[in-house]
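Q: how would this look folded up:
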Amino acid sequence: MQRILTIIGARPQFIKASVVSRAIKQTSGIEEVLLHTGQHFDANMSAVFFDQLGIPRPDIQLDIHGGSHGAMTGRMLAEIEQVIIDQKPDRVMVYGDTNSTLAGALAAAKLHVPVAHVEAGLRSFNMAMPEEINRILTDQISDLLFCPTATAVRNLENEGFAHKPAQVLQVGDVMQDAALFFARRAEAPVGLDVPDAFILATLHRAENTDDPQRLAAIVEGLNRVHRQVAPVVLPLHPRTRAAIERNGLKLEVTTIDPVGYFEMVWLLDHCGLVLTDSGGVQKEAFFFGKACVTMRDQTEWVELVEAGVNELVGADQEKIAAAAERHIGRKVKDNAHLYGGGQAAQRIVDELVKADL
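A: Below you'll find the predicted structure:
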């Protein structure tokens, strides 16, 4: 019996882990132990995911959140190390690019426990992003690198992984598995009177919220879109709300509290366009056939830009408004099956089984 310690801590990781955990349960020979670092601790961003997505309650809860990147990662590293010593897993599996991802991978590597990285090979080529540092370092110490796209595979090939003792495997994107599986259970946010042909926006990246000039430009861009193109609905993260208030900015769009995954799926399915600075939401827009305008200077999902379904506009309010005008109501199709067609989780589990033979 192969014993896998899965480490998650942030909202997207809950969703990714849900589909892989489901595939593990349907496979003999693997026992999964679930560790939640506590990186996202708000009830609407953590506990609700376990309830809604059917993920078992974490076997281990560390309750580590807040503080600087270094302080948070350091605390996680120390506590995860002790968990690995106590649990004696055959492998540690991490997801994405958060502090929880890096801490889990590093603790395992230092104890000589193999690491599987789901969503390996993604690159924004912007080292100012904490996520870029986390994903690069995690890839370097993983032996099973589960890549969502051909672009991710090429990134690792360019970094010399063909000459390293690691397997680089293109398995598809588990977020597409989740979107397809959970779409039928989507539900509208309670109490939200959604206008017709609304635009869904998200705004939380530190590169935008921590830079007063970028934040001011994006807020004005969203306001212009709301006034001139279509009503904008923005689930507003508390940290972003605080940054907007701290900088004396005023949002004219419809803001709502952060929503659960099923409510987010409903918003994606019913909107006419997505405006975001999130990595995951760019893909989710595509999964639901919506064009996306990304308020960042780079993206890890370059294949969406190359396919013409995602436009990068940075923090330029003119570009934000113009792109929204161009893309509102546009339907996009996944003719090339860019993200694996919803079979990524099973491919990952199949490879985990092979690796233990």
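Q: C-alpha only now, for contacts and for neighbours.
A: OK.
Q: ranges for the strands of the stretch 101-250 of the chain?
A: 115-118, 144-147, 167-170, 199-201, 232-235 (DSSP state E, counting those that start in this stretch).
Q: Can you show me the helices along the stretch 251-357 of the chain?
A: Secondary structure of the stretch 251-357 of the chain (DSSP state H, counting those that start in this stretch): helices located at 261-270, 279-287, 302-306, 317-327, 344-355.
Q: Spell out the residue ranges of the helices in the stretch 101-250 of the chain.
A: 130-140, 150-158, 174-182, 206-209, 212-228, 238-246.
Q: Which one, of those helices, ends up nearest to F286?
A: Nearest to F286 among the helices of the stretch 101-250 of the chain is helix 174-182; the distance by C-alpha to C-alpha comes to 9.4 Å.
Q: Can you give me the buried ones in the closest one?
A: Applying a neighbour-count criterion of 16 or more other C-alpha atoms under 10 Å, one finds V174, M175, Q176, D177, A178, A179, F182 buried in helix 174-182.
Q: I'd say the fifth one and Q13 touch.
A: This points to A178. No: with contacts counted by C-alpha atoms under 8 Å, A178 stays clear of Q13, the gap being 11.3 Å.
Q: any idea how far I328 is from the residue nearest to Q317 when sequence neighbours are not counted?
A: Counting by C-alpha to C-alpha, 6 or more residues apart in numbering, Q317 lies nearest to G221, which is 4.0 Å off, once chain neighbours are set aside. Counting by C-alpha to C-alpha, to the nearest Å, the separation of G221 from I328 is 15 Å.
Q: I have a second one here; can you model it like the first so I can compare?
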Amino acid sequence: MGMKSIHLVAGARPNFMKVAPLWHALNKEAWCKPVLVHTGQHYDAMMSDVFFSDLGLPAPDFHLGVGSGSHAQQTAAVMTAYEDLCRQTKPDNVVVVGDVNSTMACAIAAKKLGLQVSHLEAGLRSFDRTMPEEINRLVTDAISDLLWTPSPDADENLAREGIPVERIDRVGNIMIDSLVMMQGNISKACVAKRLGLEQKRYGVITLHRPINVDTADALEAALSAIIEVSTSLPLVFPMHPRTRARVEEFGLGRRLERATLIKVCKPLGYVDFMSLLSECAIAITDSGGIQEETCYLGIPCITVRESTERPITITSGSNRLAHMTDMPKLAARILDDRRDGRAGTIPDLWDGRTAERVVASLKRAVG
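A: Sure thing, here's the model as predicted:
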């Protein structure tokens, strides 16, 4: 077989963590060339450039430079730019990861050109179609040729949607590969110490979803809940640019400044953030990836959302769903109950070897 060209598409911060282990694994192979395509959906330097250096990724082979906009504008811009790139470069397989607008847009553009599309992290469902990510997941999975899933619930979701079983391949969780790959650097970073915090005596907060930050009422309720938790446990809050903009827009900055036990900082690079997360007592988040990382690390996590597309993190015991108003009580209960040792168990195939399984599966598919 001749040298195969494999496009790895990344559009936003979580995509880079999923693409990195796969890029490294494919780069060692003689039968293919991994081609890194950055759509530019996140263009803030803190949100992407630092990730490339942290994760040992080269500069992207192609940068579509799309930038922000409404969902429709962003999707349309990615589709237009990526269709042009596919016509010029004719990849043998297009690998899309996760659930951002770029994932769906590149999958549609590639499929309409008759190209092979593989979806890494397929089959996740929150069953909440008000979440833009849920629409992206449903559409991408419906048209992909190869669906790499992280857990048994994902296989079941796809089977129920009528995806033929031969297209589904459970490979495990690629996010854990990044964590294992970077473990040495993460343990050397000592971010908590740098911030003057004691191991296991602080919590980490991340909030960025529209439902929690886009209205004054929701954001005020979120800050009240966080401030309540901080009275019994110091908190670190690496603030997403979207959340920071809303705090300023709604005039809530003073409330946060007065909460002396909450350290607000800029978004952290992957290594620094994982260092902070791996030494904390509890994580409170509305992110997808953090639910998985805390599950692997055995750290209690509260997800302030109505639903999660990663139910295995709940059934394995580390994660809990909660409304923002109930979150402080739940946090207090978790901290009171805290046993020494890990929360929950690690799901099957979350072992740092997912990229190897993906490479083997991809080789069979393009062979």
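Q: Could you check which residue of the second structure pairs with the residue nearest to Q317 of the first structure?
A: The equivalent of G221 of the first structure in the second structure is A225 (alignment by TM-score structural alignment).
Q: Looking for the alignment partner of M79 of the second structure in the first structure.
A: Under the alignment (TM-score structural alignment), M79 of the second structure pairs with L77 of the first structure.
Q: same check, this time on R137 of the second structure
A: Residue pairing (TM-score structural alignment): R137 of the second structure is matched to R135 of the first structure.
Q: Its match: neighbour count?
A: When neighbours are counted by other C-alpha atoms under 10 Å, R135 of the first structure registers 23.
Q: Can you tell me, leaving aside adjacent residues, what's nearest to it?
A: Closest to R135 of the first structure by C-alpha to C-alpha, 6+ apart is D97, at 4.8 Å.
Q: So that neighbour lies in a helix, does it not?
A: No: D97 of the first structure: not assigned to a helix; according to DSSP: H, G, I helix; E, B strand; the rest coil it is coil.
Q: Mind listing what's buried along stretch 140-154 of the second structure?
A: Those would be 140-141, 143-151, 153-154, for stretch 140-154 of the second structure by 16+ other C-alpha under 10 Å.
Q: ok, now stretch 160-174 of the first structure?
A: Going by neighbour count (16+ other C-alpha under 10 Å), the buried part of stretch 160-174 of the first structure is F161, A166, Q167, V168, L169, Q170, V171, G172, D173, V174.
Q: can you tell me the distance between the two ends of that stretch?
A: 25 Å.
Q: Report how many residues lie close to the nearest residue to V165 of the second structure once chain neighbours are set aside.
A: Leaving aside its chain neighbours, V165 of the second structure sits nearest to A159 (6.8 Å; criterion: C-alpha to C-alpha, 6+ apart). Using other C-alpha under 10 Å, A159 of the second structure has 14 other residues around it.
Q: any idea how far the aligned residue in the first structure for A159 of the second structure lies from T151 of the first structure?
A: Under the alignment defined by TM-score structural alignment, A159 of the second structure corresponds to E157 in the first structure. In this view, E157 of the first structure and T151 of the first structure are 10 Å apart by C-alpha to C-alpha.
Q: again with K333 of the first structure
A: K333 of the first structure is 19 Å from T151 of the first structure, by C-alpha to C-alpha.
Q: Equivalent analysis for R184 of the first structure, please.
A: To T151 of the first structure, R184 of the first structure is 30 Å away according to C-alpha to C-alpha.
Q: List the residues that contact the equivalent of L207 of the second structure over in the first structure.
A: With TM-score structural alignment as the criterion, L207 of the second structure lines up with L203 in the first structure. Counting by C-alpha atoms under 8 Å, 6 or more residues apart in numbering, L203 of the first structure makes contact with T209, L234, L236, H237, T240, T276, D277, S278.
Q: I figured A343 of the second structure hits T315, correct?
A: No: taking contacts as C-alpha under 8 Å, A343 of the second structure lies outside contact range of T315: 11.5 Å.
Q: between these two, who's got more neighbours?
A: Counted by other C-alpha under 10 Å, A343 of the second structure and T315 do not tie: A343 has more neighbours, with 20 against 13.
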